[in-house]
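Q: predicted model follows, preceded by the sequence.
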Amino acid sequence: MATGDDPNPMEEFLRQFGIQPGPDGTFDINQLVGPLQQAFAQFSQQMSAAGDGDGLNWILVKDVARKTTAASGPDPTPSPTQAASIRDAVALADLWLDEHLAMGRIDTAPVAWSRAEWVEKTIGTWEHLTGSVSSSLTGAVAGLMDRPEPEFAGMAAMMEPMMRTAAAGMLAAHVGQGIGRLATDVLSTSDLGFPLTERPVVALLPTNVGAFADGLDVPLSDVRIYLALRETARQRLFAQVSWLGPQMLALIEKYARDLTLDSAAFEEAIEAQMSGGLSPERIEEFGNQLAGKLFKPVLTPEQTEVLGRLETLVALVEGWVDDVVTQASAAYLPRAAALLEVVRRRRASASTSEAALKTLLNLELRPRRIRDAANLWAAVRAQRGVEGRDAVWNHPDLVPTGADLDDPLGFAENGHVTPAADDLDAQLARLLDEERGKGDAS
């Protein structure tokens, strides 16, 4: 039992349901069964949208994400005029790109998305990438129920389902807010540097594009075409290079599997809920407050290696896009070089997207070597031509490594020596095989 002025969270939790201790200050477990069962049933009905306690309810995640985007400002459905402007920009981008890359056009029509539509269209990928995080809930909740007070030992079995439900709801709110924040910042489908849709599609978000262009000394139409060039090139790459997107997502999934919840922060949030009343609104509030505190900050050596590989791949993708778009736009967009610098500064800054990825997956994705990658691709193009540059993507063993970025001319002339497969490569191969198996079974 708590002493002095320190409140006992479990006692406060029981009091909110009208359950009081006896004259001696203890609870009689036999007398608690009926009231607790009634309280649990009432709470379970309230939290029916939060999931079953063993995972996340993605309807709730999506609802929180939509609320987050709505709270950030107006998010109108793109008008027919905006949609037509994006279709025209992508059509022009396709024409310009045809001469400057070997990848053919994709077969999906370009579209304009609101922030809410970006959430809807990418939620399936986020569910896959963050699914392993929810598996950490069982251990975290078990730790919460391991309390030293003997009078509460008999209640643990009854309370654990409620605590699992509360934890699942809080984590769903946390994940939903991270996705919602991303939606307020991204400019296009794969603006983060990796694919988020099942099929390649070029989509721009007019609201976010307008905010990006605000204050630039460049016409909005030029900004739109420039961003359309970047997204179209990126989607052509993902469509043509079948191994690239799955390997990037497998790296993220591998990284997420080793995430560990910060038990102390999680327990503090749960106890605060218990003392103030468990309700869907308070659970969402505490899920939002966990931003930046949910995961243990220390990465394992394997996570550090995975993150390095992922950052190199993102740098290679974005550096390749830089080179392709610079060549394709040189004769048509006088301010293309200035726009490239704006994009680079945006990537280098602590953006909303970076903070949201940190919230979602403790992922600080800062591919610092994009300029080096762009220089490498330019050197390969000068040495081997456009076809030779793009042929490097034909197999993962041909793609530059982090070490190759230090010697772009050497790579352009000789390529690199293929390293022997290590344990991490074998694990990623297994992940990719599992994904192919799922696709075959569906």
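A: Yep, it's here.
Q: please make it C-alpha for all contacts and neighbour counts, starting now.
A: Noted.
Q: Val315 is in contact with Arg369, isn't it?
A: One correction, residue 315 is Ala, not Val. Yes. Using Cα atoms under 8 Å, Ala315 makes contact with Arg369 at a distance of 5.9 Å.
Q: where exactly do the strands run in the stretch 151-300 of the chain?
A: Along the stretch 151-300 of the chain, counting by DSSP state E, counting those that start in this stretch, strands occupy 203-204.
Q: and the helices in it, which stretches?
A: 156-183, 206-213, 220-240, 244-257, 263-276, 280-289 (DSSP state H, counting those that start in this stretch).
Q: coming back round to it: so for Ala315 and Arg369, which residue has more residues nearby?
A: Per other Cα atoms under 10 Å, whichever of Ala315 and Arg369 has more neighbours is Ala315, with 24 against 19.
Q: next secondary structure element downstream of the host helix or strand of that one?
A: Here Ala315, judged by DSSP states H and E, is contained in helix 301-329. Sequence-wise, the next helix or strand downstream of helix 301-329 (DSSP H and E) is helix 336-348.
Q: what is that next one packed up against?
A: When contacts are defined as 3 or more Cα pairs under 8 Å, 6 or more residues apart in numbering; DSSP states H and E, helix 336-348 sits against helix 220-240, helix 301-329.
Q: put this beside the first:
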Amino acid sequence: MQVIDWDLAVATGTRLVRPGPQVSREEARRAVAELRRLSRVAEGHVREFTRIDTDTAPEPATIVDRPGWIKANVEGFRVVLEPLTQRMAARKDQTPAIVSAVGSRVTGVEVGAVLAFLASRVLGQYELFLPPDPSGRAATGRLTLVAPNIVHAEQELEVDPRDFRLWVCLHEETHRVQFTGVPWLREYVRAQMTEFLLVSDMDLSTLLDRLRSAADAVADAVRGGEGNLIDAIQTPEQKEILDRLTAVMTLVEGHGDYVMDAVGPSVVPSVADIRAKFHRRREGGSRVDRTVRKLLGVDLKMKQYAEGSTFVRTVVDQVGMDGFNKVWTSPETLPTQEEISRPERWIARVVGAPALPEADGTAG
């Protein structure tokens, strides 16, 4: 049983996605080659700065266009949703065939439309969930950079292309180092996502209630309120799980932002100019664009960058990089959402109170 018609999702997304910037074949070839090279350069800087060791052999980033990003994310969605698909397949006798067929096509179109919207905005990502390779071995993850979006952003912002590309690579390579250097982190995120899906209520009355909540969220967002679809359709049990997922993703996104800006000044000469212009770009867009971003939770992701970066910066300033890296010890040492906002509480719980300085200014 298909929850989503994946082929239709890909077809819809690739049909709706806007074309990338107009560049010559040679310009495109040079951009792809430089992004691959800079991803390797960035990895060295990230490993040295973060002090996170990983045994995974370095690999160049996978460079894709917008349709390629859509196809890659559909593959990831299929892996993530497999537990839910299996459970619904076990209940297939309870669902009329026509309902399953129509429902999967409707959701296929919806997923494709969402991916088309995002595919022109995402600069890169570390893909955690991939289908097994041809031998059946589970994939460990893949760093993907969306070349047309990076080129479009650097043209729109009027920034130095080489500096901007390395700056983006620093952020995305931080995610690769996080998930390859912290062995339990990937499985922790997967387990939380699986649990989130499997505590869904499937009865008709609950579904109707959530649809009404989703409609209210759309109306609120259009009026300029804070409503979003993620909050509207989750159960109380899912909210508890989502709080844990939000905390860990705020940490990894904030860590990525912190690293890209901390390493930046030494290797990206125009980093201050890039950061200022990019921040304005994140907050811009048309009224429709801002409404869709809010509904899809994209604005929440932007908030995660800021909150997570502040948490990392505060902790590193107080207890150093080695003290901060205790965050990667186990799921129990991850910060809660409350600790993200109050870093001193995480420090007290995980690191312990730092020694007070002596009168002459040296540590005791």
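A: Yes, it's here. Computed from a prediction, not measured in an experiment: that's the story for all the values here.
Q: hey, which of the helices of the stretch 151-300 of the first structure is tucked in deepest?
A: helix 156-183 (a mean of 25; mean count of other Cα atoms under 10 Å).
Q: the residue nearest the centre of the first structure and Val186 of the first structure, how far apart?
A: Taking Cα atoms, centre = their mean, the centroid of the first structure lies closest to Leu357, which sits 5.1 Å from it. To Val186 of the first structure, Leu357 of the first structure is 12 Å away according to Cα to Cα, to the nearest Å.
Q: before we move on, the earlier item: any chance of a markdown table for the helices and strands packed on helix 336-348 of the first structure, columns distance to Phe286 of the first structure?
A: Shown next, in a markdown table, are those (distance: least, Cα to Cα, whole Å):
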| stretch | distance to Phe286 of the first structure |
| --- | --- |
| helix 220-240 | 36 |
| helix 301-329 | 27 |
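Q: ok, which of those helices comes nearest Leu251 of the first structure?
A: helix 301-329 (6.2 Å; Cα to Cα).
Q: if we can go back for a sec, out of the helices and strands packed on helix 336-348 of the first structure, which comes closest to Met170 of the first structure?
A: Per Cα to Cα, nearest to Met170 of the first structure of these: helix 301-329, 25.1 Å.
Q: that closest one vs the second structure, mean deviation?
A: Superposing on the second structure places helix 301-329 of the first structure at an average distance of 1.7 Å from its equivalents, by mean Cα distance after the TM-score superposition for the first structure.
Q: in the second structure, what range does that helix match?
A: Alignment of helix 301-329 of the first structure against the second structure: residues 236-264, by TM-score structural alignment.
Q: in which helix or strand would I find Pro316 of the second structure?
A: Small correction: residue 316 of the second structure is Val, not Pro. helix 298-324.
Q: what helices or strands is that helix leaning on?
A: helix 236-267, helix 337-341, helix 343-346.
Q: switch the ones you listed over to JSON lines; also include distance to Thr140 of the second structure.
A: Putting these into JSON lines (distance: least, Cα to Cα, whole Å) gives the following:
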{"stretch": "helix 236-267", "distance to Thr140 of the second structure": "17"}
{"stretch": "helix 337-341", "distance to Thr140 of the second structure": "27"}
{"stretch": "helix 343-346", "distance to Thr140 of the second structure": "30"}
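Q: so for Phe196 of the second structure, which of these sits nearest?
A: helix 236-267 (5.3 Å).
Q: now the closest one: buried residues?
A: Neighbour-count burial for helix 236-267 of the second structure, counted by 16 or more other Cα atoms under 10 Å, picks out 238-239, 241-242, 244-264.
Q: ok, stretch 98-118 of the first structure next?
A: 100-103, 105-106, 110-118.
Q: coming back round to it: shouldn't the residue nearest to the centre of the first structure be in contact with Gly180?
A: No. Applying Cα under 8 Å, one finds Leu357 of the first structure not in contact with Gly180, separated by 10.9 Å.
Q: you'd agree Ile225 of the first structure is up against Val90?
A: Yes. Here Ile225 of the first structure lies in contact with Val90, judged by Cα under 8 Å, at a distance of 7.0 Å.
Q: what does Gly181 of the second structure align to in the first structure?
A: Match for Gly181 of the second structure (TM-score structural alignment): Gln240.
Q: tell me who's in contact with the residue nearest to Thr174 of the second structure when sequence neighbours are not counted.
A: What sits nearest to Thr174 of the second structure in space, not counting adjacent residues and going by Cα to Cα, 6 or more residues apart in numbering, is Gly256, at 5.4 Å. Residues near Gly256 of the second structure by Cα atoms under 8 Å, 6 or more residues apart in numbering: 170-172, 174-175, 309.
Q: tell me the one of those residues nearest Gly352 of the second structure?
A: Using Cα to Cα, these come closest to Gly352 of the second structure at Ser309, 21.0 Å.
Q: before I go, just wanted to say thanks for your time.
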